[in-house]
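S.K.: what follows is a predicted structure for the sequence shown.
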Amino acid sequence: MLAYIIGVVLFALGICISVALHEAGHMLTAKAFGMKVRRYFVGFGPTVFSWRRGETEYGLKWIPLGGFCDIAGMTALDEVTPEEAPRAMWRFKTWKRTVVMSAGSITHFLLGFVVLYLMAVTMGLPNIAAASEPIPPVIDATSCARAATTTAQLNDESCPPGSPQPAKAAGLMHGDKILSVNGKPTPAWTDVLKVVQDAGGPTPVVVQRGNATKNLVIDIPRVKRLTSDGTVREVGMMGAKTVVPPANLHYNGLTAVGATFSFTGTMFAQTAQRLVQFPERIPAVVSAIFGGERDPNTPVSVVGASRIGGEAVQQGLWQLFFFLLASLNFFIGVFNLLPLLPMDGGHIAIVWYERVRDWIRGLRGKAAGGPVDYTKLSAVTMVIVVIGGGITLLTVTADIVNPIRLQ
């Protein structure tokens, strides 16, 4: 239980640090361009403590959920003092404002990349190809064919004296690739198991050994085995193991760079796919709240992600813990760039709308237009805020009453 609590706290702390660094990304880029940053605070609510350094007030608030960065004149409609006016954010070039507004998401991307890189050089990155592709029927070693009616017997890989070794007796060797069993093609190891389990007695097997093709006959015995559905039944067994691809791939400090970039690209594609599927998964969240089975692919809140992180630590699955933390950073980064207010992507979209609009007006010999009136978009913004709040409430509720659990 203690490990679970530690995992929950660590994951929640990781999220808080990520969001705080998100705001730090805005602050540092704004300062680099010469914009005035009034305040940078971690958390919300009443102030715990604060201090002023230069023209910026820094501090910590009681509710450690996120933070904020107050940049003078983010839009032309914001009030600024005469002293702040020359350095108001809206006066800067479009590309500079874009960099500042996207810096939060870029920070999330960098954090996710760093987490994955550290995983690559320590515990390894998940072997996505091995997880998504069928295991090829390449023999690693031969073994015996013996009965196993309990879980303990299944886990015991020793061969009792006198146990038949049909694959070895037939001449099957390490590195042989099984092409067919009993005349049926076997492109994957699962195909081999299916045919062998239904077979019995002398069975023709065709294998590829180097550049040659060998025809073997394996005398397959029928033995009693505990199956995945918990029942015991008699199946055919030839006594051979396949080469199982490693679940994790390890790298050194140099090769980890390319591997991390490649893995990050895969995660970005998966993140985009989850965003597209996000709306259609909401009904499943509602169903889970009222007792339906919780689909592990449904969205989770910070509460749910922290609970999964806690279970990962409790079970010693630190790779899953850090993988989940990196995934969450990528998701937040991409989600925040959606061209919808009040996200940063919405502000970026408006900035570039003004830029393109003024460019077109210039081609037509007209003066630049005024700034977009954000107040006219308040209704749309409120709708998005209400929808976002509703989804957050649903996911938090589901993560409390019917959470996703590690198996």
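M.R.: Sure thing, it's come through. No experiment lies behind these values; they were computed from the predicted model shown.

S.K.: C-alpha from now on. contacts and neighbour counts both.
M.R.: OK.

S.K.: residue furthest from the geometric center of this protein?
M.R.: residue 365 (49.6 Å; Cα atoms, centre = their mean).

S.K.: so who does it touch?
M.R.: Contacts for residue 365 were tallied using Cα atoms under 8 Å, 6 or more residues apart in numbering; there are none.

S.K.: doesn't it belong to a helix?
M.R.: No. The assignment for residue 365 is coil, going by DSSP: H, G, I helix; E, B strand; the rest coil, so no helix is present there.

S.K.: the helices in this structure, which residues?
M.R.: Here the chain has its helices, by DSSP state H, at 2-33, 94-121, 128-132, 151-155, 166-170, 189-198, 255-289, 302-314, 318-336, 344-363, 378-401.

S.K.: how far does the fourth one sit from the chain's center?
M.R.: Between the centre of helix 151-155 and the centre of its chain there are 33 Å (Cα atoms, centre = their mean, to the nearest Å).

S.K.: what about residue 25, neighbour count?
M.R.: Residue 25 has 22 neighbouring residues, counting by other Cα atoms under 10 Å.

S.K.: what about versus this one:
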Amino acid sequence: MCIVEVIAFVIGVVLLVVGLAVSIALHELGHLWPAKKFGVRVGQYMIGFGPTLWSRRRGETEYGFKALPVGGYISMAGMYPPSPKELAAGRDGRAGGGFFATMVQDARAANDETLDGHDDDRVFYKLPVWKRVVIMLGGPFMNLAFAIVLFTVLLSGIGVLSATTTVSSVSECIIPADTDRTECAASDPQAPAVAAGIEPGDVLVEVEGTPITTFADASEIIQASPGQQIEVVVERDGETLTLQVTPVAVERAVTDETGQPVLDENGDPVTEEVGIAGIRQEVAYLRQPIWTGAQTAAQNVGAVAGIIWQLPVKVYETGVTLVTGEERDPNGPLSVVGAGVLAGEVAAADAPVLNRVAGLLSLLASLNIALFVFNLIPLLPLDGGHVAVALWDGLKRAWAKMTNRPPPKPVDATRLVPVTFVVVIALVVMGGVLILADIINPVSLF
């Protein structure tokens, strides 16, 4: 890899890190805006974890960046109800009852600190259920909205790289398939397109009376007409010309749906006779309708959800490749390290700048879809877990109202800290396996 490719690779990684930081910032803003709108006290809005690199307080909220850009958080007052008075009064810094009991007490102590001595309604747990759900879903939906914007810029602003109906080049001759030559020899027959007068820049309009909307339409008719004269209508410099083309018959291997050659009973490749004219299509970016970005985002949500629900299995299979050295599933899960490697490869690819920009936008949009889906998993400490707690609280209150019972106490989610701990450990282990795999046995675009 030359120095220019190395620099491009590093630039790609840096751009992905910046894009990921923006995604995290937007995610936390999705929590912050509705929380403040609903009157909840927010003590901190932080991008990253670990030691604080920079912060500034505005009003009652401290905004800042921390050393490890692997996530973010906002600190809302009273995420959970305050500790029972008898526990709060007797807290002496020690906890009995074992490891998990200590964790529960520490979680309650941290939650009590967010109350900051206030006894008012500006706390999260006192909000109506629907407001709590809106706050917790605000983060993931900001990632979804960002992904839709990115896909829209990619598909409607830049476009999709597609084969057009414009002829980009015309072969001078037909070179036999069993030779390694790339230059025409005197014995090679003249290409049918040249003989017919087709020129680069011509736009295919009709072939044998069939209107052409894609280059594949023309190719299908040409391949089905070996040795037969067909009528080709082209547009050149604003004029319509009708030309006569006789495709040359050549032998081609028959392939199945996966692109593999079809074999006969003796194990030999099956061939078929097809016609070729010796023209190549022009490839260009075709801009898509404005709603295509949202459609693509929705399709990606379904694809990512299919991976997320079987994530432990996928991570296990990835871990197996560390031992066996087998090729990884290119559609399997990646860590941030793997995504950075892909971003570097895209940036360093031998391709036009616009192609590389499109690749980076697509990668960042896909990462935001992954953040959206992953955070909806109904397990603490993920946003989906907080939504599940709020809905459970709402169901309890609704049941009490239906049965004419007194309103129940707010759900104390600190009791779920042991479950949260197990989930965090599982996420750390899976993340570690993916990081190792992305270093030792990475997925490569090329």
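M.R.: Arrived safely, thanks for sending. Every value quoted in this text rests on a predicted model; they were computed, and no experiment measured them.

S.K.: returning to what we had before: any idea which of the helices of structure 1 is most buried?
M.R.: By mean neighbour count, with neighbours taken as mean count of other Cα atoms under 10 Å, helix 302-314 ranks first of these at a mean of 23.

S.K.: which strands and helices lie in contact with that helix?
M.R.: Here helix 302-314 of structure 1 is seen to pack against helix 2-33, helix 318-336, helix 378-401 when contacts are counted using 3 or more Cα pairs under 8 Å, 6 or more residues apart in numbering; DSSP states H and E.

S.K.: turn these into JSON lines, including distance to residue 261 of structure 1.
M.R.: Putting those into JSON lines (distance: least, Cα to Cα, whole Å) gives the following:
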{"stretch": "helix 2-33", "distance to residue 261 of structure 1": "20"}
{"stretch": "helix 318-336", "distance to residue 261 of structure 1": "13"}
{"stretch": "helix 378-401", "distance to residue 261 of structure 1": "31"}
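
S.K.: right, and these - which one's nearest residue 119 of structure 1?
M.R.: Closest approach to residue 119 of structure 1 among those is made by helix 318-336 (7.3 Å; Cα to Cα).

S.K.: where does the closest one end up in structure 2?
M.R.: Counting by TM-score structural alignment, helix 318-336 of structure 1 pairs with residues 357-375 of structure 2.

S.K.: so how far is residue 398 of structure 2 from the aligned residue in structure 2 for the residue farthest from the centre of structure 1?
M.R.: When structure 2 is aligned by TM-score structural alignment, residue 365 of structure 1 is paired with residue 404. Noted for residue 404 of structure 2: a distance of 10 Å to residue 398 of structure 2, by Cα to Cα, to the nearest Å.

S.K.: equivalent analysis for residue 435 of structure 2, please.
M.R.: Taking Cα to Cα, one finds residue 435 of structure 2 at 45 Å from residue 398 of structure 2.

S.K.: and residue 337 of structure 2, by the same measure?
M.R.: With Cα to Cα as the criterion, residue 337 of structure 2 and residue 398 of structure 2 are 46 Å apart.

S.K.: again, but for residue 111 of structure 2
M.R.: Distance from residue 111 of structure 2 to residue 398 of structure 2, by Cα to Cα: 26 Å.

S.K.: residue 43 of structure 2 too?
M.R.: Separation of residue 43 of structure 2 from residue 398 of structure 2 (Cα to Cα) stands at 31 Å.

S.K.: and for residue 347 of structure 2?
M.R.: According to Cα to Cα, residue 347 of structure 2 stands 54 Å off from residue 398 of structure 2.

S.K.: got a list of what residue 95 of structure 1 touches?
M.R.: The contact partners of residue 95 of structure 1, by Cα under 8 Å, 6+ apart, come to none.

S.K.: map it across to structure 2 for me.
M.R.: Matched to structure 2 by TM-score structural alignment, residue 95 of structure 1 sits across from residue 130.

S.K.: same question for residue 7 of structure 1.
M.R.: That one, residue 7 of structure 1, aligns with residue 12 by TM-score structural alignment.

S.K.: that match is in contact with residue 343, isn't it?
M.R.: Yes. Using Cα atoms under 8 Å, residue 12 of structure 2 makes contact with residue 343 at a distance of 5.1 Å.

S.K.: can you get me a residue count around the closest residue to residue 190 of structure 2 other than its chain neighbours?
M.R.: Nearest residue to residue 190 of structure 2, sequence neighbours excluded (Cα to Cα, 6 or more residues apart in numbering): residue 173, at 4.3 Å. Residue 173 of structure 2 is flanked by 21 other residues according to other Cα under 10 Å.

S.K.: residue nearest the centroid of structure 1?
M.R.: Centroid-nearest residue in structure 1: residue 327, 3.1 Å away (criterion: Cα atoms, centre = their mean).

S.K.: wait, doesn't it sit right on residue 111?
M.R.: No. Here residue 327 of structure 1 lies out of contact with residue 111, judged by Cα under 8 Å, at a distance of 10.2 Å.

S.K.: corresponding residue for residue 336 of structure 2 in structure 1?
M.R.: Per TM-score structural alignment, residue 336 of structure 2 is aligned with residue 302.

S.K.: how near is its match to residue 11 of structure 1?
M.R.: 9 Å.

S.K.: ok, residue 86 of structure 1 next?
M.R.: 42 Å.

S.K.: likewise for residue 115 of structure 1?
M.R.: For residue 115 of structure 1, the distance to residue 11 of structure 1 equals 13 Å [Cα to Cα].

S.K.: need the overlap of contacts for these two.
M.R.: By Cα under 8 Å, 6+ apart, the residues touching both residue 115 of structure 1 and residue 11 are residue 325.

S.K.: packing partners of the helix or strand containing residue 103 of structure 2?
M.R.: In this assignment (DSSP states H and E), residue 103 of structure 2 forms part of helix 99-115. Other helices and strands packing on helix 99-115 of structure 2, by 3+ Cα pairs under 8 Å, 6+ apart, are helix 417-440.

S.K.: mean per-residue distance, the helix it packs on versus structure 1.
M.R.: Compared with structure 1 after the fit, helix 417-440 of structure 2 shows a mean deviation of 1.1 Å (mean Cα distance after the TM-score superposition for structure 1).
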